[in-house]
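Participant: pasting the sequence and the predicted model now:
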Amino acid sequence: MENGKYRWVNDLSLILLIICFWGCSSSEEKKDTDTISKEEKLLLENGDIIYRHGNGIFSGYFVSTSQKEQLYSHAGIISIKGDSIYVIHSEASEFTGIGGVRKETLQTFLKDISTWGVYRLDTTMVVRDSVALVASNYLNKNISFDFDFNSLNDDKIYCTELIALSINKAASRQLIEAKGKLGSKTYFAVDDTYMIPQMKKIISHHSENKQSN
């Protein structure tokens, strides 16, 4: 009788554990996919540029350096492999200062983000594929993050510089120019990279209460 009782308790505990695990997993999955819908994912193409207003310490500052539209603080390049969607971007840790060109899933890039948008270079698919390819080449070279924000070379690269370099090299012309001010430096501000005639908006999500990178 006692053995039967303990077995029933163990079986009940196992059932509760499975229910809890399923519930937690479902909630986490929902949280990861809430930011972008399935319909919006279908709109994405290789080489698209994705922007976000981050929640970090310096996001508000980088937003303020844009001269025309102060909306986003960070950007990356969409890279699609089969059914998987990734974002290639240059980022450094606010705490360790370590970072560089990296690739992560779209869900990770947009985690806890409420203000974001996707823009597309108005050109052929061949050129847009080349944008993603240039970014991938920088990724494969393990290029470090450029804390000097030097726009004159690509030995190190900051986030919007990756966008500008990838687009300019793919298009074989200077579509994006550095006009933003970072102290005494002229650098590629976020709005420099998308507020050009050759870029068109594909998706836009704006939050009334923007938080700061």
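Facilitator: Sure, I can see it.
Participant: CA atoms for contacts and neighbours, from now on please.
Facilitator: OK.
Participant: how about the strands in the protein?
Facilitator: Under the criterion DSSP state E, the chain carries strands at the ranges 49-52, 74-81, 84-92, 99-105, 116-121, 144-145, 156-157, 180-182, 185-187, 199-205.
Participant: what's the closest of those strands to Ser37?
Facilitator: strand 199-205 (11.0 Å; CA to CA).
Participant: give the other helices and strands that the closest one contacts.
Facilitator: strand 116-121 (3 or more CA pairs under 8 Å, 6 or more residues apart in numbering; DSSP states H and E).
Participant: quick one, which of the strands of the chain gets closest to Val63.
Facilitator: strand 74-81 (8.4 Å).
Participant: show me where this structure has helices.
Facilitator: In the chain, the helices defined using DSSP state H lie at 2-34, 38-43, 59-64, 106-109, 125-140, 159-171.
Participant: most packed of the ones you listed?
Facilitator: Compared across these, helix 159-171 shows the largest average neighbour count, a mean of 23 (mean count of other CA atoms under 10 Å).
Participant: one step back: could the helices of the chain be laid out in JSON lines, adding distance to Ile78?
Facilitator: Output for these, formatted as JSON lines (distance: least, CA to CA, whole Å):
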{"stretch": "helix 2-34", "distance to Ile78": "17"}
{"stretch": "helix 38-43", "distance to Ile78": "11"}
{"stretch": "helix 59-64", "distance to Ile78": "21"}
{"stretch": "helix 106-109", "distance to Ile78": "8"}
{"stretch": "helix 125-140", "distance to Ile78": "7"}
{"stretch": "helix 159-171", "distance to Ile78": "11"}
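Participant: another structure for you, compare them:
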Amino acid sequence: MKRKLKFIFLYFGIFLFTLWGAFQLFFWIDTQEEKKQVIKDTYLERLSPSQEKLLQEGDIILRRGYGFFSDIIAQRLNDDTFDVTHSGILYRKNNQWWVIHSLSSDVSPIDGMQEQPLGTFLKYSTPKKILIVRPKHITPTEGKEVVKKALYYLHQKIPFDHIGTIDDPSALYCSELIYQILDNDLHLISFPTEKKERKDTFYTMKTLYDPSFFEIIINTYPEK
């Protein structure tokens, strides 16, 4: 009996290892395809100089990324107008625009909180699929407070939230970072408090361009 159980555990372990390997291989292939697309589109303009002049610290940048998982997010977490898949917070560093955001180690060398020059962040965006949004009625001073909180989570090296537990800042996915700062930390936006409605609000990209909460400052999507 003990020998039989050992074989069962052995085969189960091999199965899990094979499944994990296949999962990692899929991510690797998807990442390689993304890199090819990034190189192909490198010299295509994402934001014009005149558009960049409209930016304020604390603005939210939304992009449509490349790859299979971006396709899933684009289809399932958006409406018929936009198909954004990733978000970050804009701020000024060394007189340049930078983005603070959170990415999974499945698609990034760093798991969780990280920062990038805006130009680098934009390279991973599908051209003509970018939104810049701003919390309604926010002041420039409040925008700087948003940046301070984002820098705090960055310096704390908060990991990516792979499980999707909202209202827990010990791990944050990209849009959760924004909800955490604007609602729980700074109380600049009051999102729904009822459990199911709150989850429905946080488990979608649509909230980030919902006119009830945000104003669209820049929209590079082609007019339909």
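Facilitator: Done, it's in. Predicted model, so just to flag it, every value in this text is computed and none were measured.
Participant: which of the strands of the first structure sits closest to Glu40 of the first structure?
Facilitator: With CA to CA as the yardstick, what comes closest out of the strands of the first structure is strand 199-205 (7.4 Å).
Participant: tell me the buried residues in the closest one?
Facilitator: 199, 203 (16 or more other CA atoms under 10 Å).
Participant: okay, it sits on what stretch of the second structure?
Facilitator: In the comparison with the second structure, strand 199-205 of the first structure aligns to the range 214-220 (TM-score structural alignment).
Participant: ok, residues contacting the matching stretch?
Facilitator: 46-47, 51, 54, 128-136, 208-209 (CA atoms under 8 Å, 6 or more residues apart in numbering).
Participant: and these, which is closest to Asn94 of the second structure?
Facilitator: Leu54 (18.3 Å).
Participant: the closest one maps to what in the first structure?
Facilitator: Using TM-score structural alignment, Leu54 of the second structure sits opposite Leu43 in the first structure.
Participant: which among the helices of the first structure is found nearest to Tyr86 of the first structure?
Facilitator: helix 106-109 (5.1 Å).
Participant: packing partners of that closest one?
Facilitator: Using 3+ CA pairs under 8 Å, 6+ apart: helix 106-109 of the first structure touches helix 2-34, strand 84-92.
Participant: what's the spacing between the first one and its chain's center?
Facilitator: Its chain's C-alpha centre and that of helix 2-34 of the first structure lie 34 Å apart, by CA atoms, centre = their mean, to the nearest Å.
Participant: next: the shortest one.
Facilitator: Computed by CA atoms, centre = their mean, the chain-centroid distance of strand 84-92 of the first structure equals 5 Å.
Participant: corresponding residues in the second structure for it?
Facilitator: Against the second structure, strand 84-92 of the first structure falls on residues 96-104 (TM-score structural alignment).
Participant: give the buried residues for the matching stretch.
Facilitator: 97-104.
Participant: can you lay out the helices and strands packed on helix 106-109 of the first structure as TSV showing distance to Gln67 of the first structure?
Facilitator: Formatted as TSV, these follow (distance: least, CA to CA, whole Å):
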stretch	distance to Gln67 of the first structure
helix 2-34	31
strand 84-92	22
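Participant: closest one to Ile157 of the first structure among the ones you listed?
Facilitator: Using CA to CA, those put strand 84-92 closest to Ile157 of the first structure, at 6.9 Å.
Participant: how big's the offset between that closest one and the second structure?
Facilitator: By mean CA distance after the TM-score superposition for the first structure, the fitted strand 84-92 of the first structure averages 0.6 Å away from its aligned residues in the second structure.
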